[in-house]
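Q: coordinates only, no sequence provided:
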């Protein structure tokens, strides 16, 4: 299994700031916490896809690559056209992962509450999936979230899709091959887009990002 960490966004609604570099109370950027969670979940082949803010995020990744707690197979790729959408960024990352992986986990670098335990829950559900399941998506109160997982069939289909298409399009076109992991918490669906999200994160979850 391998993993993709999506970090190509511009952060427009956050004043064009790189959301993955928001820092937790321990001073470490959000993206570093995700890398450590991926390692703790047993994932070593990790591709981070960059776009906007690539130079700044790349500096942090270079530092993280030297850390013992980072994935041994950590690499990062640049999407030259990140505004083409998440499908474009995902395809850049999938092209960089080893071809022989049987499944891929995809997570977002601007999710402040995701833990290694949450990733392990997705991995456990994936291993127990029903025959014919090609995509596993966590959800909370009906809202799809991340991290999600898919197999080689989905990976192949995604690589062949047009530039504007993404995983959501595949999911809607193949509902019978999708399994849902229903959660009783919002960690899978809480991401940071605005200053209001930061305030809600602190007020509701006690997590302060700076």
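A: Right, received. Where do you want to start? Owing to the predicted nature of the structure, the values given are computational and were not obtained by experimental measurement.
Q: going forward, measure contacts between C-alpha atoms and count neighbours the same way
A: OK.
Q: number of residues surrounding residue 142?
A: Neighbour count for residue 142, taken as other C-alpha atoms under 10 Å: 10.
Q: just the helices in the chain please.
A: Per DSSP state H, the chain carries helices over the ranges 30-40, 54-65, 86-96, 116-127, 152-160, 167-173, 195-205.
Q: so which residue of the chain lies furthest out from the middle?
A: residue 131 (24.8 Å; C-alpha atoms, centre = their mean).
Q: ends of stretch 183-194, what's the gap?
A: One end of stretch 183-194 sits 24 Å from the other (C-alpha to C-alpha, to the nearest Å).
Q: I misspoke; the intended subject was stretch 163-174.
A: One end of stretch 163-174 sits 19 Å from the other (C-alpha to C-alpha).
Q: ok, stretch 102-112 next?
A: 28 Å.
Q: quick one: buried residues of it?
A: Buried residues in stretch 102-112, counted by 16 or more other C-alpha atoms under 10 Å: 103, 104, 105, 106, 107, 108, 109, 110, 111, 112.
Q: what comes into contact with that stretch?
A: 1-7, 19-20, 30-31, 34, 146-152, 187-192 (C-alpha atoms under 8 Å, 6 or more residues apart in numbering).
Q: wait, residue 149 touches residue 129, no?
A: No - at 10.9 Å, residue 149 does not count as touching residue 129 under the criterion of C-alpha atoms under 8 Å.
Q: so which residue is smack in the middle of the protein?
A: The chain has residue 107 as the residue nearest its centroid, 1.5 Å off, counting by C-alpha atoms, centre = their mean.
Q: sorry, back to before: now the helices of the chain in a markdown table, please, with extra columns for mean neighbour count and distance to residue 179.
A: Formatted as a markdown table, these follow (neighbours: other C-alpha atoms under 10 Å; distance: least, C-alpha to C-alpha, whole Å):
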| stretch | mean neighbour count | distance to residue 179 |
| --- | --- | --- |
| helix 30-40 | 22 | 22 |
| helix 54-65 | 15 | 33 |
| helix 86-96 | 21 | 20 |
| helix 116-127 | 18 | 9 |
| helix 152-160 | 16 | 13 |
| helix 167-173 | 14 | 10 |
| helix 195-205 | 13 | 28 |
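Q: got another one to weigh against that:
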């Protein structure tokens, strides 16, 4: 089965008081942390890679990266709009989807790979990272959940679908809780 990686990088960072994706962490903009981890993954894990963003800086950086850039001009419509834009790009493809966010700078490539391999081996339709019962990103959806993803509204993401189908979920416990941490508030 094909697997498409979809990076979500279009949020407005309202609680951060500035564009958190461009905030410098470890000498680089935050969004590059996950990209560098993905670059360490074995070839062939993903058949396609997409990034959904509204930011020119990210588009410029990603233009020669092998990712298909999807422009989100209506980020105020919430994360569901980014999900819909990515799925519309893939509407004629039989593929599963891994959604990852670009504000999780402590996520490791080995964890992403374990999540994908565990999902494939589990024969389940959904997967996500978890830590002590808390569901987190990245999240995987088999193609049979495309319709439910397209029905999402506003700033509600795929966790709603995962919670509704827990018997069909492969959970990977994160080795380090920091891997699930997304940065919503500017560090002091």
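A: Received the coordinates, thanks. Small disclaimer: the values here were computed from a predicted structure and weren't measured.
Q: TM between them?
A: The TM-score (TM-score structural alignment, normalised by the length of structure 2) is 0.84; 182 aligned residues with a C-alpha RMSD of 2.1 Å.
Q: for the buried residues of stretch 102-112 of structure 1, work out which two are farthest apart.
A: Using C-alpha to C-alpha, these span at most 24.2 Å, a distance reached by 103 and 112.
Q: related to what we said a few turns ago, which one's more surrounded, residue 149 and residue 129 of structure 1?
A: residue 149 (24 against 17).
Q: what sits closest to the counterpart of that one in structure 2 if chain neighbours are left out?
A: Applying TM-score structural alignment, one finds that residue 149 of structure 1 aligns to residue 140 in structure 2. Spatially, and ignoring its direct neighbours in sequence, residue 140 of structure 2 is nearest to residue 98 (4.4 Å; C-alpha to C-alpha, 6 or more residues apart in numbering).
Q: go on, residue 66 of structure 2?
A: The nearest residue in space to residue 66 of structure 2 (C-alpha to C-alpha, 6+ apart) is residue 49, at 7.2 Å.
Q: for the equivalent of residue 135 of structure 1 over in structure 2, give me its contacts.
A: The alignment partner of residue 135 of structure 1 in structure 2, by TM-score structural alignment, is residue 126. By C-alpha under 8 Å, 6+ apart, residue 126 of structure 2 lies in contact with 119, 139, 140, 141, 142, 162, 168, 169, 170.
Q: contacting residues for residue 23 of structure 2?
A: 29, 30.
Q: same check, this time on residue 179 of structure 2
A: Contact partners of residue 179 of structure 2, counting by C-alpha under 8 Å, 6+ apart, are 104, 105, 106, 107, 108.
Q: how about the second one, what's its partner in structure 1?
A: The equivalent of residue 105 of structure 2 in structure 1 is residue 112 (alignment by TM-score structural alignment).
Q: returning to that earlier point: from the buried residues of stretch 102-112 of structure 1, which ones fall inside strands?
A: Assignment to strands by DSSP state E places the following of the buried residues of stretch 102-112 of structure 1 there: 103, 104, 105, 106, 107, 108.
Q: with distance to residue 61 of structure 1 added, can I get the residues you listed in CSV?
A: Listed next are those as CSV, based on distance: C-alpha to C-alpha, whole Å:
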residue, distance to residue 61 of structure 1
103, 24
104, 20
105, 19
106, 18
107, 16
108, 15
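Q: between the residues you listed, which sits nearest residue 42 of structure 1?
A: Closest approach between these and residue 42 of structure 1, by C-alpha to C-alpha: residue 105, at 11.5 Å.
Q: where's that closest one relative to residue 199 of structure 1, distance?
A: Counting by C-alpha to C-alpha, the gap from residue 105 of structure 1 to residue 199 of structure 1 is 29 Å.
Q: could you do residue 161 of structure 1 as well?
A: In terms of C-alpha to C-alpha, residue 161 of structure 1 sits 38 Å off from residue 199 of structure 1.
Q: OK, contacts around residue 176 of structure 1?
A: Contacts of residue 176 of structure 1 (C-alpha under 8 Å, 6+ apart): residue 133.
Q: now check structure 2 for the residue matching it.
A: Match for residue 176 of structure 1 (TM-score structural alignment): residue 167.
Q: that match and residue 65 of structure 2, how far apart?
A: Residue 167 of structure 2 sits 37 Å away from residue 65 of structure 2, going by C-alpha to C-alpha.
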